[in-house]
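Chemist: sequence unknown, structure follows:
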């Protein structure tokens, strides 16, 4: 047998040996354990009660409305902060407002109150009535939620519990006042007009942490 044939046979035998070893069983004891792992995301769910906060007709300059409502955390995750976005539309009765914006004549006042459920009464009284922030609807509509948060000391409208936000299953009592401002001038162009206000509240999660 030539050297070339001997080398070929040797390589074939080696390959067959490797195949046999690969297809066989281990000759020593062994044991296995399987780890089954699960990663489930939590839920961030913000709700309002009531959903319609202001529904008032037959207004005149100088009128104002104070309303209480709740932001409820019905999700499984704690809420760190809530941001507000404002938009509105105007239906002109006489279509003769010129360049005047009805939204510039409504002032929104955000009122600091007692917040969480550890306060028995839940709402502000005359001794604790504090306007923490105010803008016209026109001004608010031009601001992003982040703009508003930046202007506020703790980044959360009305909120006096910066450290704990709104925990899962808890809620905040909120109070807002909207005034149809009497500017002491002729406001007859707004007679019969309707302003539709939309507030969008956006909840933000707590920062991530080691789990």
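Modeler: Ah, there it is. Remember, it's a predicted structure, so these values are computed and weren't measured experimentally.

Chemist: Could you use CA atoms for every contact and neighbour count after this?
Modeler: Will do.

Chemist: Please enumerate the helices of the chain.
Modeler: 3-23, 137-141, 145-151 (DSSP state H).

Chemist: Could you look over these and pick the most buried one?
Modeler: Of all the helices of the chain, helix 137-141 has the most neighbours on average by mean count of other C-alpha atoms under 10 Å, namely a mean of 19.

Chemist: ok, and what's touching that helix?
Modeler: Applying C-alpha atoms under 8 Å, 6 or more residues apart in numbering, the contact partners of helix 137-141 are 85-88, 101, 103-108.

Chemist: Please produce a PyMOL select command covering the buried subset of the residues you listed.
Modeler: Applying 16 or more other C-alpha atoms under 10 Å to the contacts of helix 137-141, the buried members can be selected in PyMOL as follows:
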select buried, resi 85+86+87+103+105+106+107+108
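
Chemist: a markdown table please, covering the contacts of helix 137-141 and showing distance to residue 71.
Modeler: Output for the contacts of helix 137-141, formatted as a markdown table (distance: C-alpha to C-alpha, whole Å):
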| residue | distance to residue 71 |
| --- | --- |
| 85 | 15 |
| 86 | 16 |
| 87 | 19 |
| 88 | 21 |
| 101 | 30 |
| 103 | 25 |
| 104 | 27 |
| 105 | 27 |
| 106 | 23 |
| 107 | 22 |
| 108 | 18 |
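
Chemist: Closest one of the contacts of helix 137-141 to residue 69?
Modeler: For these, the minimum distance to residue 69 (C-alpha to C-alpha) is 15.0 Å, reached by residue 108.

Chemist: Would you mind stating the distance between the nearest residue to the closest one once chain neighbours are set aside and residue 87?
Modeler: Nearest non-adjacent residue to residue 108, counting by C-alpha to C-alpha, 6 or more residues apart in numbering: residue 178, 4.5 Å away. From residue 178 across to residue 87, the span is 15 Å (C-alpha to C-alpha, to the nearest Å).

Chemist: here comes the other one, which I'd like you to weigh against the first:
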């Protein structure tokens, strides 16, 4: 290494050292402020009351049963839409069924208990089980709930009429002693998010 290079390296080192020393001697005013922020998610809570809508024994063709129940929004977020999922199991007592018992249980969704002749939507349990939940919402819940949905701390009464149809050509004797266990699942969904 030549003398010029050694001299240049020495000068560079000296300048760097002075810069570090000089930089450490300046003081500036400073201040800080903290904020405490919280994001708390709301709750979506859809409840049905009573939880057992229907329980009947000794059913025969031609019987009709009207039941009412209440959907409640017990959460902290408005429910925009409600859909219904249907599932049932037939317990064939004799093992001789050639038809689906659900084809012969007709379901009528009614406006309210005072106007039992005003049917919102009519179908069978088997058709209801095969329907998309959105289609069911459109036919059953939208006419009643409309654009308002189910706001927080509000409830909505629903009336359902079940009919064991008798005006059919099929042999209904195959259903003697049978049982049908029905499970309805109501699903509430929130509206789209918004700027708060």
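Modeler: Yep, it's here. Since this is a predicted model, take the numbers as computed values, not measurements.

Chemist: closest to residue 61 of the first structure out of the helices of the first structure?
Modeler: It is, among these and with distance given as C-alpha to C-alpha, helix 137-141, at 15.1 Å.

Chemist: what's the mean deviation for the closest one versus the second structure?
Modeler: Helix 137-141 of the first structure: mean distance to aligned residues in the second structure after superposition is 0.7 Å, counting by mean C-alpha distance after the TM-score superposition for the first structure.

Chemist: quick one: that helix aligns where in the second structure?
Modeler: Mapped onto the second structure using TM-score structural alignment, helix 137-141 of the first structure covers residues 125-129.

Chemist: Quick one: map residue 192 of the second structure onto the first structure.
Modeler: Aligned by TM-score structural alignment, residue 192 of the second structure pairs with residue 207 of the first structure.

Chemist: Quick one: residues contacting that match.
Modeler: Counting by C-alpha under 8 Å, 6+ apart, residue 207 of the first structure has contacts residue 80.

Chemist: what about it, distance to residue 81 of the first structure?
Modeler: Residue 207 of the first structure sits 11 Å away from residue 81 of the first structure when distances are taken as C-alpha to C-alpha.

Chemist: How about residue 151 of the first structure?
Modeler: Separation of residue 151 of the first structure from residue 81 of the first structure (C-alpha to C-alpha): 14 Å.

Chemist: Then residue 91 of the first structure?
Modeler: 33 Å.

Chemist: Compare the two (neighbour count), which wins?
Modeler: Set residue 91 of the first structure next to residue 81 and count neighbours by other C-alpha atoms under 10 Å: residue 81 wins out with 22 against 13.

Chemist: The more buried one - nearest residue in space that isn't next to it in sequence?
Modeler: Per C-alpha to C-alpha, 6+ apart, closest to residue 81 of the first structure is residue 204, 5.3 Å.

Chemist: quick one: that neighbour and residue 82 touch, right?
Modeler: Yes. Using C-alpha atoms under 8 Å, residue 204 of the first structure is in contact with residue 82, at 6.1 Å.

Chemist: quick one: which of these two has more around it?
Modeler: With neighbours defined as other C-alpha under 10 Å, residue 204 of the first structure and residue 82 compare such that residue 82 has more, 22 against 17.

Chemist: Now do the residue nearest to residue 133 of the first structure when sequence neighbours are not counted: how many residues are near it, please.
Modeler: Nearest residue to residue 133 of the first structure, sequence neighbours excluded (C-alpha to C-alpha, 6+ apart): residue 110, at 5.3 Å. For residue 110 of the first structure, the neighbour count with other C-alpha under 10 Å is 20.

Chemist: All the strands of the first structure, residue numbers only.
Modeler: 46-49, 64-73, 79-91, 106-112, 130-136, 171-180, 194-205 (DSSP state E).

Chemist: Among these, which comes closest to residue 20 of the first structure?
Modeler: strand 194-205 (57.4 Å).

Chemist: orientation of that closest one relative to strand 79-91 in degrees?
Modeler: Interaxial angle, strand 194-205 of the first structure versus strand 79-91 (axes from the mean of the first three to the mean of the last three C-alpha atoms, to 10 degrees): 160 degrees.
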